[in-house]
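[1] Sharing a model prediction with you, sequence too.
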Amino acid sequence: MERNPSRRREIEEEEVEEDRVKGEQAFKNKTVLTWTKQITLRSMVTSFILSIVFNFIVCKLNLTTGVIPSINVAAGLLGFAVVKSYTALLEKAGLLQQPFTRQENTVIQTCVVASSGIAFSSGTASYLIAMSPQIAAQAEEGNTPINTKNLSIGWMMGFLFVVSFVGLFSIVPLRKMMILRYKLTYPSGTATALLINSFHTPKGAKLAKKQVALLFKCFCFSFAFALFQWFFTAGEQCGFVDFPTFGLKAHEQMFYFDFSSTYVGVGMICPYMVNIYLLVGAIISWGIMWPWIESKKGIWYGAALSDKSLHGLTGYKIFIAIAMILGDGLYHVVYMLIHTGCSLVSQYMKKKDSSSVIPDNAFDSNSLSNNQIVDYDEQRRNEYFLKDQIPTWVASLGYVILAVISIITVPFIFTQLKWYHILVAYLVAPILAFCNAYGCGLTDWSLASNYGKLSILVFSGWVGLGHGGVIAGLASCGVMMSIVSTASDLMQDFKTGYLTLASPRAMFVSQVLGTAMGCVMSPLVFWFFYKAYSVGDPGSSYPAPYGTIYRGMALLGVEGFSSLPKNCLRLAIIFFAAAIAINIIRELLERFETKYRIHRFIPSPMCMAIPFYLGGYFSIDMCVGSLILFLWSKKNKQKAKDFVPAVAAGLICGESLWGVPSAILSLAGVTPPICMKFLSASANAKVDHFLDH
């Protein structure tokens, strides 16, 4: 019989489309287990293993550039890959006691995301490392004992345990309002749920096997390539990471491709325009502004100043970046508050939907209209979402008890903060947590770090420099970020659970367990990097750029603008206003122009600000990832859509996981055997002449 590949492909696409339309009909005959059976021993073991992997990934990204993509989809994919691989073997051997369900897959994803979320909100690469003497020495100002704190695993773990769980209880009572009444989309949570559902449908399993196989191949390639690169890094500025792709002059201005498969993978996940904005920011800063300001050396700032001094060129880099970040953050906070208020008023004014609930037996699974399918899906999902209630009094009591523990404990860890500072933070935090969770449901954009930055300015100014205002501001940032970030993460996962029929109670318990894992693993993983590498040194592989930026914000809060170098304040104000103006222009264009969609090309100030301090090398990596995605989509759009998450996850995980043996070798004193360094022709001639004589 003659095979017709194009016809077969058409049939497969029709089957996939049919699955998408039917929704919950594909799972009508599958039993949904109770919430206690959705949380299994194997799901927790798998979550723990993947949490270690993702903590290394997030920690590495935090310490290098701070650009972290959404990992919900990758966590769901890897969770399926790990469990399905060994349950398939157990099933063949006749030893499988409980099938692997989409609810269990969702529990794993929730636990992993909660744990890796702590790696971000813990501030090990931002507000916590900003307290260290290493970062304080770079800033020079405020480098006093009361404004620094030596890092240690003990107090970092203790601090995370007393502040990280409060946010979970702050948002639980609002889950029905957010998911059922307002029907917020939570794009990342929805995308993850659709992916998990597709894995567990009979037809979707075939695609999942191909995705898992490709993920494993990319993982092995990325790990092997990272190992290969290690052999050429025997000294400073050695190896492929310093390859002068566009010439030595461009390399001096931080423009080169550093062969990082991690950021190529990140670029494949991030939207095209985000990567372009990063590159535009690098060109504006390192290509135009910093060379111009450097030409003013001896006029605007002292010629004898160190390159690391905040009174020199670094001061312009840090504070102009801060101005853009604060301008963008302030706009989004105000916009989200207004948007949330208007939306709540609109929801209040609408009449409640009085349509009757349609029973299960009213449908024939083989003859449903699209509207009936939507009604059936919603009815079935609502039923399971409301089945396992989390009492409001439990959530409220939990918030109060944990807040009291934190109010008592945190001042012992940070003596610069008093109990009433923490109390004020916990009185304000639930409002901000609601706004962040609501805004995240509308836009998929969490503003947790922006609320933390505002907290730095408020509390550092309140306490003052002489009383440890730098540490107080940074610590208050941790309190605020922990609440606001975990609240939005939990609501994202509730949305995923709603669409996969996972019990809210199982989701909450897995979130708590994942948070506990993160509170232990995040400091341990950070400490691993901290002891193995020169973390925080601008010239190292792990410069921790946000440590300097966050400390700069705290100094700005306690010292005011008098500490800035000449014309730095003027430039900062210009860029602060420009960030707000750019956002307003984009919003107006998005609302009023319809034909050309010019708003897509208006840059994001937040994205542009990130390379101001770091340079353009990582944005070039990410643009390469975008180019691969673009070419793949041109060749076969559906295949690109299906397999890009697997390829990206493999590239990110492989190189990031190489960080473990690399750090072990470094701690053991094992150095690479070769130094591959690039010199100009004149410098090479001088070296040859020196060696000859």
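    All right, it came through fine. Numbers count the residues shown, from 1 in each chain.

[2] contacts, neighbours, all on C-alpha from now
    Fine.

[3] Around the closest residue to Met156 other than its chain neighbours, how many other residues sit close by?
    In space, and not counting its chain neighbours, Met156 is closest to Pro523: 6.6 Å by C-alpha to C-alpha, 6 or more residues apart in numbering. Per other C-alpha atoms under 10 Å, the neighbour tally for Pro523 reads 27.

[4] these two touch, right, Leu417 and Pro411?
    Yes. Counting by C-alpha atoms under 8 Å, Pro411 is a contact partner of Leu417 at 5.4 Å.

[5] of these two, who's got more company?
    Using other C-alpha under 10 Å, the more surrounded residue of Leu417 and Pro411 is Leu417, with 24 against 18.

[6] Got another one to weigh against that:
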Amino acid sequence: MKKNHQPVKELSVLSVTVGLFLAVIMTAANVYMGLYAGMTISASIPAAVASAAFFRGVLRQKSLYQSNIVQTMASAGESLAAGIIFTVPALVLIGSWQDFRFWPTTLIAICGGLLGVIFMIPLRKVLIVNKRNDLTYPEGVACAKVLQASSESDASSDDASKGMVSMLTGLFIGSIIKFLSGGLKWISGSVEKAWLFKSRPFFVGFDVSPALLGVGYIVGLNVSALVFLGGVIGWFIALPFFEVKPLDADVSALDHAWNIWTSQIRYIGVGAMLVGGFLSVLSVRQGIIEGFKQLKSSFYKTKQTQTHYDRLKDDMNTKHIFIIFVLCFFIMLWLYNSMLGSLSLSFFTAIIMILASFPFVAVSSYIVGLVGSSNNPVSGITIAVLISTALIFLLLGFEGQPAILATLGIASVVCCAACTAGDCSQDLKTGQIIEATPRMQQWAQCIGILIPAITIAPTLSLLHNAYGIGQGLKAPQATLFASITEGFFGKKDLPYSMVLVGVGIAFLILFFDKILVQKGSKFRLHLMPIAVGVYLPISLAVPLFIGGLVRYLVEKNQDKKQSSDTGTLFSSGLIAGEAVSGIVIAILISLNISLSYQIQFPASTIQVISSVLFLVLTWILYKFSLNKGDSRKNG
């Protein structure tokens, strides 16, 4: 094809500027969401819709390839945030850091993210090009459809303008509700109730969170239902079944339920995630081998072997890949040495970091291609890395605080690489469909990592000083990884019986999923969302499930494509609004600015008001998506 030989406008000053702007916003939003709920969202589709709305609605121009660069950069920064917040806060939780250090946090983010990008380059041909019929990369395909629709000649710029209004409306509503709960305290951030029945604890509750409602809408009913199912297993079955204990006189039923879940029940999710992580590696072993072969052959490939230039096959230059790889290795070697104070342990740690990154990048890319980014087993991957690394260090005689730091240091980089690779895979799939240049996307991914990485440490520090990591912001994954690491090195006891129960439940879930596959069911019991649901508080899973249910009802009553764009933008606004408001509140707290404009209501009244407000918000999400879609349809 002739157009394959001719350059197109992709990596421009405008696309980079817009991409970095969205990347920084989505990175900050995901830092907040990940610490609060233990979940993040892929920025690709929201960024694609926002970019299309900007180019079409504001600039009044079609720009398919520049919009693709924008969403590529936004998703690179967003995924990087997930890798950091799942791991680095563990260093604060174990007491090694009192606050988030700028350069160590930033360098871990940059090096982990860049390794995720460059390791995906040889895997692009193996997983995205050669397996195009086996791996669908659903978010990548959906993102391509959004971009293609916005570039069609009959696409209305008025629709794009309405899309921008949808996002801004969601942002306003999300920020107001968060300010009412987290700032003024006029409403409750969560509605909870617990009681004892025959000495067994029972718990119900939900978070009044616009962001979680928006996340549920974006990921859809399948994923949100699986997370909720995990919550049901953990809170409605395991919590009352495993614990029959007399209640202390000074402990409420609510505190009793939370104490049992914190110390025992959530480790069932750990066992399930552990199975998911190791099975993920086994499932892509052939792809890992092929990726190594492709990586090796790329070093011997020269320009003279090419008969003509085909930009659709144009990956980043091998020399540039090698330079980035070497820089990342020596930067991390220097960082590990500064943290551990032992050159030999640091060198060994850096080697393990590299050896673990490539296969888990392949795992991440393969899984998101198979079942989507929402099912990326990053938690399972990180647990597998933690346990494998800890066992190696124990066998070699390394122990104590240096071994704990080294284990978490490896897990942090690998987690960043895996998170980045998963989202970058979707972006490269989008590029393949719309016939973008892979090399341009790969450089956009690198740029989209560098700038947002600088903002992560200050954002973490701000939120930590305002709310407290592990307290106001639960940081579920980081808390888990800190506990596992300390447990292996003898500083903390782990409830291994609960972990084994989780392993058993995981294999039971896999068994029932096999039955669903054999029956040709569209509904699947993917292990990782269920495992995450067991580990997370069910109060987080409830608004997620409701958001997914709203999307199902909207799409059932209206053309799926017409409703999805508006609902996605409005939901993205809810997420960004709550996150931005949370960060603003954190700034005010850090400046000792009091928000003491509190209205004195009884606790029961506040709970009722909060519940009603959440129901109203759910109705607004449903009607807004439905009505806006109808207006576009009839217009």
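    Arrived safely. Remember, it's a predicted structure, so these values are computed and weren't measured experimentally.

[7] Helix or strand: which one has the equivalent of the residue nearest to Met156 of the first structure over in the second structure?
    The equivalent of Pro523 of the first structure in the second structure is Ala457 (alignment by TM-score structural alignment). Applying DSSP states H and E as the criterion places Ala457 of the second structure in helix 438-467.

[8] do the same with Trp195 of the second structure
    If you go by DSSP H and E, Trp195 of the second structure is part of strand 190-197.

[9] I would like the residues contacting that strand, please.
    Outside of strand 190-197 of the second structure, the residues within contact range by C-alpha atoms under 8 Å, 6 or more residues apart in numbering are 201-208, 253-254, 257, 539, 607, 610-611.

[10] now the residues you listed: which count as buried?
    Taking 16 or more other C-alpha atoms under 10 Å as the criterion, what is buried in the contacts of strand 190-197 of the second structure is 201-203, 205-208, 253-254, 257, 539, 607, 610-611.

[11] Which of those sits closest to Leu123 of the second structure?
    Nearest to Leu123 of the second structure among those, counting by C-alpha to C-alpha, is Ser539 at 38.6 Å.

[12] my read: that closest one touches Leu212, true?
    No. In this structure Ser539 of the second structure lies outside contact range of Leu212 using C-alpha under 8 Å: 10.2 Å.

[13] re earlier: in strands only, show me the buried ones among the contacts of strand 190-197 of the second structure.
    The strands, defined by DSSP state E, take in 201-203, 205-207 from those.

[14] Tell me which helix or strand the equivalent of Ile573 of the first structure over in the second structure sits in.
    Mapped onto the second structure by TM-score structural alignment, Ile573 of the first structure lines up with Leu500. Using DSSP H and E, Leu500 of the second structure sits in helix 496-518.

[15] sorry, back to before: the match of Pro523 of the first structure and Gln66 of the second structure: what is the separation?
    29 Å (C-alpha to C-alpha, to the nearest Å).

[16] now Phe179 of the second structure, what's its secondary structure?
    Judged by DSSP: H, G, I helix; E, B strand; the rest coil, the three-state class of Phe179 of the second structure is helix.

[17] What's the match for Arg42 of the first structure in the second structure?
    The alignment partner of Arg42 of the first structure in the second structure, by TM-score structural alignment, is Leu14.
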